[in-house]
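*Asks:* Sharing a sequence plus its predicted fold:
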Amino acid sequence: MRLVKNAISAALIALSLAAPAHAQTANTLYVSAIPDDDETRLTERFGKVAAYLSEKLGVPVEYIPVKSYAASVTAFRNDQIQLAWFGGLSGVQARLAVPGSRAIAQGAEDATFVTYFIANTATGLTEADSFPTGIDGMRFTFGAQTSTSGRLMPEFHIREATGKAPEDVFSDVGFSGDHGQTLRLVASGAYQLGALNYTVYDQAVADGAPEIESAKVIWKTPAYPDYNWTIRGDVDARFGEGFADRVQAALLDMSDPDLLASFPRTGFIPADNALYAPIEATARQLDLIE
């Protein structure tokens, strides 16, 4: 879609705002993540991941924040980062952009990820086992334009259930940029409906966030594969034979309860590119990738 392609082009500008002030060094492993949450939380989480990997791998590891999902893919393609925590779709895009790159790990929960559809309580909508009805003409917001859980899968289900594009179902379709903002927009009534990563909503419930009082879950999608650690295919040439496998082993061995809880995940399990073939097929069907 044109919006997605424009967003990817614009990412070069966004990325420059997040690039490190110092020059990159060849012996440093640079890691990043899609900006699916508050920037402060992401910096804290992945700064700890970088420190953990540096100790396990014996090389400097640095976290590089980016400003958008598209910027994370651009940074990976341009070799500004070599390892990234991607969503299902952004991981597919990154691996297509850098041949030989591979998914090496996913959260234990990521094999069966779901999206929550939420509604402002003023709509009168309540939770059901089937796709919600009575939503025509309401205001709806996705998350980021290339988010798997915040856009790709919810749009797939909207089209499958209604036979229409989102723009033909809702009176207004927005893109909040991240899952936390989706929750806030629906809770405030700026949008009546939204779709977001279930872990963000569940964490808001656990934290007692005020937004959950006026934004309630009305439907949960069927499960699909989502987040993943993806590494460039040329890291062995740079860091030594078997380096990618060592990174994978380090991620699978991550056991710090506080670090895992910050994702939140109970642990990481092996992953490979084939797991995300359904995500790629769905993205092609929706014209989100060529």
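*Replies:* Alright, I've got the coordinates.
*Asks:* Could you use CA atoms for every contact and neighbour count after this?
*Replies:* OK.
*Asks:* Would you map the strands across the chain?
*Replies:* Taking DSSP state E as the criterion, the chain contains strands spanning 29-33, 61-63, 83-86, 102-107, 115-120, 139-142, 172-175, 193-197, 215-220, 228-231, 268-270.
*Asks:* Give me the contact list for the second one.
*Replies:* Defining contact as C-alpha atoms under 8 Å, 6 or more residues apart in numbering, one finds that strand 61-63 is touched by 28-32, 43, 46-47, 50-51, 53-54.
*Asks:* Could you do the third one as well?
*Replies:* Contacts with strand 83-86, where a contact means C-alpha under 8 Å, 6+ apart, come from 29-34, 72, 76, 227-232.
*Asks:* Repeat the analysis, applying 7 Å as the threshold.
*Replies:* The contact list for strand 83-86, computed with C-alpha atoms under 7 Å, 6 or more residues apart in numbering, reads 30-34, 227-232.
*Asks:* same thing with the fourth one?
*Replies:* Applying C-alpha under 7 Å, 6+ apart, the external contacts of strand 102-107 come out as 95, 227-233, 248, 265, 267-273.
*Asks:* Can you mark which positions in that strand are buried?
*Replies:* Residues of strand 102-107 classed as buried: 102-107 (neighbour count, 16 or more other C-alpha atoms under 10 Å).
*Asks:* Is it possible to get TSV of those residues that adds distance to Ile64?
*Replies:* Converted to TSV, the buried residues of strand 102-107 look like this (distance: C-alpha to C-alpha, whole Å):
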residue	distance to Ile64
Arg102	20
Ala103	19
Ile104	20
Ala105	20
Gln106	20
Gly107	21
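*Asks:* what about versus this one:
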Amino acid sequence: MIRKRMLPALAALLLGSAAQAQTLYFSAIPDEDETALIARFSAVADYLAEELDVDVAFVPVKSYPAAVTAFRNDQVQLAWFGGLSGVQARLATPGAEAIAQGTEDGAFVTYFIANTETGIEPGEEFPADSLAGLTFTFGAQTSTSGRLMPEFWIREETGQAPDALFDRVGYSGDHSQTLRLVASGAWDVGALNYAVYDSAVAEGAPEIDTTTVIWQTPPYPDYNWTIRGDLDDRFGAGFSQRLTDAILGMDDPAILAAFPRSGFVPASNADYAPIEDTARALDLIE
């Protein structure tokens, strides 16, 4: 009788220990060099682990689609997505929710930059005539700031597809690489995340000497923290809200500067409807 009573109690204890031992895995789109990403998100992992009292691990991925796949397949339960990759991940994962964005992400912009040898000067009007016949590189193929929005505005301002306007079109893979390639002259013009370029300016990066910002897009919603819908089942009632509160309360200047963001504010799936509509218009999602 004593043994029969102890078995259920022991099982409950073991199950409770297993639940407490679960690890929250998160990832991020590889929009910059992997070294920079690991440094940034290792600090985030340490912060979240302390705030939430659970083990937290950052899982680096090699591409934007890989980040979406990892989220859909439950290899990660939290992710820092761009606008488009976040839409893709939430469409593929019922119950997933955008919970926060950077203070700057509600009105994000893309910079069009040119190698100084092109002679193109900055201006408020899209420089269609100056760009015709040059070479052009996007960032990653599913990047919001590096592909989706710049392609939308190229078509909007010129009535042409990028392949028709430019002599040659490519994809660098990430924003840092776009800057390097345009600076080196490998590509005449490129489009990239404004925050990456502004950070390079602040750091005095050598690429700034041979590049010029020639135009910037109108603002649009971009990066976001997105969670799977089953976190409370996995980590306990209220965990999703605790995680949201922890992200919104992230105020360490060193962590924020690495994004770079001045802070985080609440977000919802509805905030990214314009991104979904644009992606559908360009046949980037079905």
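*Replies:* That came through fine. Because the structure is predicted, anything quoted here is derived from the model rather than measured.
*Asks:* rewinding a little: now, the most widely separated pair of the contacts of strand 61-63 of structure 1?
*Replies:* Within the contacts of strand 61-63 of structure 1, Thr28 and Thr43 form the most distant pair, 17.9 Å apart (C-alpha to C-alpha).
*Asks:* Now the residue opposite Glu155 of structure 1 in structure 2 once aligned: closest residue in space, sequence neighbours ignored.
*Replies:* Counting by TM-score structural alignment, Glu155 of structure 1 corresponds to Glu151 in structure 2. With C-alpha to C-alpha, 6 or more residues apart in numbering as the criterion, Glu151 of structure 2 has its nearest non-adjacent residue at 6.9 Å, and that residue is Pro162.
*Asks:* Quick check: the gap between that neighbour and Asn73 of structure 2.
*Replies:* Distance, Pro162 of structure 2 to Asn73 of structure 2, using C-alpha to C-alpha, to the nearest Å: 34 Å.
*Asks:* for Gly106 of structure 2, same thing?
*Replies:* Counting by C-alpha to C-alpha, the gap from Gly106 of structure 2 to Asn73 of structure 2 is 28 Å.
*Asks:* more neighbours, the two?
*Replies:* When Gly106 of structure 2 and Asn73 are compared for neighbours, Gly106 comes out ahead with 18 against 11, by other C-alpha atoms under 10 Å.
*Asks:* That one maps to what in structure 1?
*Replies:* Using TM-score structural alignment, Gly106 of structure 2 sits opposite Ala111 in structure 1.
*Asks:* Surely Gly133 of structure 2 touches Val169?
*Replies:* No. Under the criterion of C-alpha atoms under 7 Å, Gly133 of structure 2 makes no contact with Val169, lying 10.5 Å away.
*Asks:* out of the two, which sits in the more crowded spot?
*Replies:* Val169 (18 against 15).
*Asks:* any idea how far whichever residue in structure 1 pairs up with Gln22 of structure 2 lies from Ala237 of structure 1?
*Replies:* In structure 1, the residue paired with Gln22 of structure 2 according to TM-score structural alignment is Asn27. The spacing between Asn27 of structure 1 and Ala237 of structure 1, counted by C-alpha to C-alpha, is 11 Å.
*Asks:* quick one on the thing from earlier: generate a PyMOL selection restricted to the buried subset of the contacts of strand 102-107 of structure 1.
*Replies:* The buried residues among those can be selected in PyMOL (16+ other C-alpha under 10 Å) with this line:
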select buried, resi 95+227+228+229+230+231+232+248+265+267+268+269+270+271
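*Asks:* OK, contacts around the closest residue in space to the match of Gly106 of structure 2 that isn't next to it in sequence?
*Replies:* Distances taken as C-alpha to C-alpha, 6+ apart put Pro225 closest to Ala111 of structure 1, at 4.5 Å, once the chain neighbours are dropped. For Pro225 of structure 1, the contact set (C-alpha under 7 Å, 6+ apart) comprises 88, 110-113, 276.
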